[in-house]
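Trainee: Attaching a predicted model along with its sequence, questions to come.
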Amino acid sequence: MKLKFLGTGTSQGVPVIGCTCEVCTSENPKDSRLRSSVMVTTDEHRKILIDCGPDFRQQMLANHEHTVDLTLLTHEHNDHVIGLDDVRPLIFKSGKDMPLYCYSRVGNEVRNRFPYAFADVRYPGAPAFDLHEIENKPFTVLDTEITPVEVIHYKITAFGYKFKKLAYLTDAGFISDTEKEKLNDLDVLIVNCIRKFDPHPAHFILPDVIALFEELKPKKMFLTHISHHLGLHDIEDTLLPSGMHLAYDGMEINF
């Protein structure tokens, strides 16, 4: 299987509008971070999108991706769902509703934000979604077993997802001991890290993820959902403990 980072940025993206810091003005492509999303390619070459934010169209074009077989949503914040309208060309091409897998709460938010996609009589150009409400237990789709990992994001629960020995967690500020048991013996753990020092009410910061790395001991850890406050990629990446890396847009991992 393969995972490709379509975006590794926070809700504002990097560069941030109006910001002139060294990260936002960097000419290194690794310092440009679209909103966080990944594409997982299964053993059968099927495409699983995790989250569909406002940069979805740009991400698909830039990465020469042409299909999405299903979409997993981590939670309902706009930087993770508001691009769903741009899935329309894929729906029209396939002639099938786009399958969405998520919490029931998230599904309700999708219905509220895209009511025209669920109307009894839809406008001919409207998207169409096939909502599947999932719980915190493994399920199999496209011949692939997927294990949700529940995390706390400020005051709401969100899902990360585990495939084989890779887990993708974004927008986490706390993980219970019970959920951490799912993260033992990983080859790859991908986790959000919004900045270096100042505590954040909803997201891990660098000391948090270093502690998590030392506790869970994955073979490799990659950081995503990165703001401009974390620093320049090529500098900060060299300062991380051995086995930890900053992810960047377009990066691929085989697992």
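Mentor: Looks like it arrived, so ask away.
Trainee: use CA for all of it now, contacts and neighbours both
Mentor: Fine.
Trainee: What segments of the stretch 1-150 of the chain are strands?
Mentor: All strands of the stretch 1-150 of the chain, identified by DSSP state E, counting those that start in this stretch, fall at 2-7, 37-41, 47-50, 70-72, 98-102, 129-133, 139-141, 144-153.
Trainee: Dump those strands to TSV, plus mean neighbour count and distance to F197.
Mentor: TSV is the format used below for the strands of the stretch 1-150 of the chain (neighbours: other C-alpha atoms under 10 Å; distance: least, C-alpha to C-alpha, whole Å):
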stretch	mean neighbour count	distance to F197
strand 2-7	22	22
strand 37-41	22	24
strand 47-50	22	28
strand 70-72	20	31
strand 98-102	21	32
strand 129-133	17	36
strand 139-141	10	37
strand 144-153	20	18
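Trainee: Tell me which of those lies nearest to L61.
Mentor: Closest approach to L61 among the strands of the stretch 1-150 of the chain is made by strand 2-7 (10.3 Å; C-alpha to C-alpha).
Trainee: next, the one to line up against it:
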Amino acid sequence: MKNHTFTFMGTGAGCGVPSFFCDCPACEEARANPRARRGDCGTMIKGEKTLFIDTPPDLRHQCIRENVRRIDEVLYTHCHSDHVGGLLELEYLVQLKQKEALPVYGSAETLAGIAQEFHYMTYALDMREIAPMDTVEFDGVKYTALPCTHAAGTYGYLIETGDTRMFYASDTGKLPSETYERLQDIDILAMDATFWKNNWSPAAHHSVQECIEEGLSLNAGKIYLTHLCMHYDEPITLVELEEFLTQYEGRVEAAHDGLTFEI
């Protein structure tokens, strides 16, 4: 019986949708239609306790939207600002409510970056290094850190409940072979789909088309596109993207902020 939910707290690339400086069709669509708006990437897995993957700059607003009152543990994918920038909110959570250091996991590179950037609040964090291929068990769920093709020390997480195998990787180019091999026949794949058509940064990100191709090659049961910019390299509106995805008959879906399902 499924007793955990997975929520996309944010599904956008670093500049968000709409970007404040942009008047492309995708950003104009998002200004008019809340469903098309995207904050920076992060997720929540909730059972009896609550685990977050990443703490983006939009964290406070995302938590208010989802009525989050407690965070019990955090896993980090990497130390870029669009994934750690909301960490300051955790200091207030610890100081004012939870009263004990919050366990946070990441690679050696990620934790070193956090300790340097947020040196004034490390007292509020119980920082725990996790090596590639290591597994953390929390609230009945297994999280395995799998290397991704992005910044040094970047992980995606294989999430295993009693019912579901899911892989979440917000930032990655083509998956490393050791990661790819672990993900054959995965039930759910939620992966970087930053670019539409032309991929400016193939060593660090996927395009929509590349994400779908790799997901299908893994025989993933369901593919969610995330870390969507919507105006790299060519703007595409949500309406246009969803029309493009109809050819996959529901197997591929553009994730949106607040999307929740059971795992």
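Mentor: Cool, the structure landed. Only a predicted model underlies this, so the values are computations on that prediction, with no experimental measurement involved.
Trainee: care to give me the TM-score?
Mentor: Comparing the two superposed chains by TM-score structural alignment, normalised by the length of the first structure, the resulting TM-score equals 0.91, with 244 aligned residues with a C-alpha RMSD of 1.4 Å.
Trainee: Please tabulate the strands of the stretch 1-150 of the first structure in TSV and include distance to L206 of the first structure as additional columns.
Mentor: Converted to TSV, the strands of the stretch 1-150 of the first structure look like this (distance: least, C-alpha to C-alpha, whole Å):
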stretch	distance to L206 of the first structure
strand 2-7	19
strand 37-41	20
strand 47-50	23
strand 70-72	26
strand 98-102	28
strand 129-133	33
strand 139-141	32
strand 144-153	16
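Trainee: for those, which one sits closest to L240 of the first structure?
Mentor: strand 2-7 (19.5 Å).
Trainee: if we can go back for a sec, quick one: closest of the strands of the stretch 1-150 of the first structure to L183 of the first structure.
Mentor: If you check each of those against L183 of the first structure by C-alpha to C-alpha, strand 144-153 wins as the nearest, at 8.5 Å.
Trainee: Quick one: residues in contact with that closest one.
Mentor: 42, 135-140, 157-164, 169, 171-176, 179, 182, 202-203 (C-alpha atoms under 8 Å, 6 or more residues apart in numbering).
Trainee: chain center to that strand: distance?
Mentor: Relative to its chain's centre, strand 144-153 of the first structure lies at 12 Å (C-alpha atoms, centre = their mean, to the nearest Å).
Trainee: circling back to that earlier point, would you mind writing the PyMOL command to select the buried ones in the contacts of strand 144-153 of the first structure?
Mentor: To isolate the buried subset of the contacts of strand 144-153 of the first structure in PyMOL, counting by 16 or more other C-alpha atoms under 10 Å, use the following:
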select buried, resi 42+157+158+159+160+161+162+163+169+171+172+173+174+182+202+203
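Trainee: Among the contacts of strand 144-153 of the first structure, name the ones in strands.
Mentor: F139, T140, T157, A158, F159, G160, Y161, K162, F163 (DSSP state E).
Trainee: between these, which is nearest D31 of the first structure?
Mentor: Among those, and counting by C-alpha to C-alpha, the member closest to D31 of the first structure is G160, at 24.3 Å.
Trainee: The closest one contacts F174, doesn't it?
Mentor: No - contact criterion C-alpha atoms under 8 Å: G160 of the first structure and F174 do not qualify, at 11.9 Å.
Trainee: Thought E160 was touching M166 of the second structure, still the case?
Mentor: Yes - if you go by C-alpha under 8 Å, M166 of the second structure and E160 touch, sitting 6.4 Å apart.
Trainee: And E73 of the second structure, what's its match in the first structure?
Mentor: Correspondence of E73 of the second structure to the first structure, assessed by TM-score structural alignment: L70.
Trainee: List the contacts of M9 of the second structure.
Mentor: Per C-alpha under 8 Å, 6+ apart, neighbours of M9 of the second structure: G39, C41, G42, T43, M44, Q62, C63, D257, G258, L259.
Trainee: So which of those are in helices?
Mentor: Among the contacts of M9 of the second structure, the ones falling in helices (DSSP state H) are Q62, C63.
Trainee: Please pick the buried ones from the contacts of M9 of the second structure.
Mentor: Buried members of the contacts of M9 of the second structure, counted by 16+ other C-alpha under 10 Å: G39, C41, G42, T43, M44, Q62, D257, G258.
Trainee: Kindly indicate which of the residues you listed lies nearest T226 of the second structure.
Mentor: Nearest to T226 of the second structure out of these is C41 (C-alpha to C-alpha; 7.7 Å).
Trainee: What's the match for the closest one in the first structure?
Mentor: Counting by TM-score structural alignment, the partner of C41 of the second structure is S36.
Trainee: same deal with H206 of the second structure?
Mentor: Checking TM-score structural alignment: H206 of the second structure goes with F204.
Trainee: Ok, G16 of the second structure next?
Mentor: Aligned counterpart of G16 of the second structure in the first structure: G13 (TM-score structural alignment).
Trainee: That match against C24, yeah?
Mentor: No - counting by C-alpha under 8 Å, C24 is not a contact partner of G13 of the first structure; they are 9.7 Å apart.
Trainee: hey, what's in contact with both of those two?
Mentor: Joint contacts of G13 of the first structure and C24 (C-alpha under 8 Å, 6+ apart) are S32.
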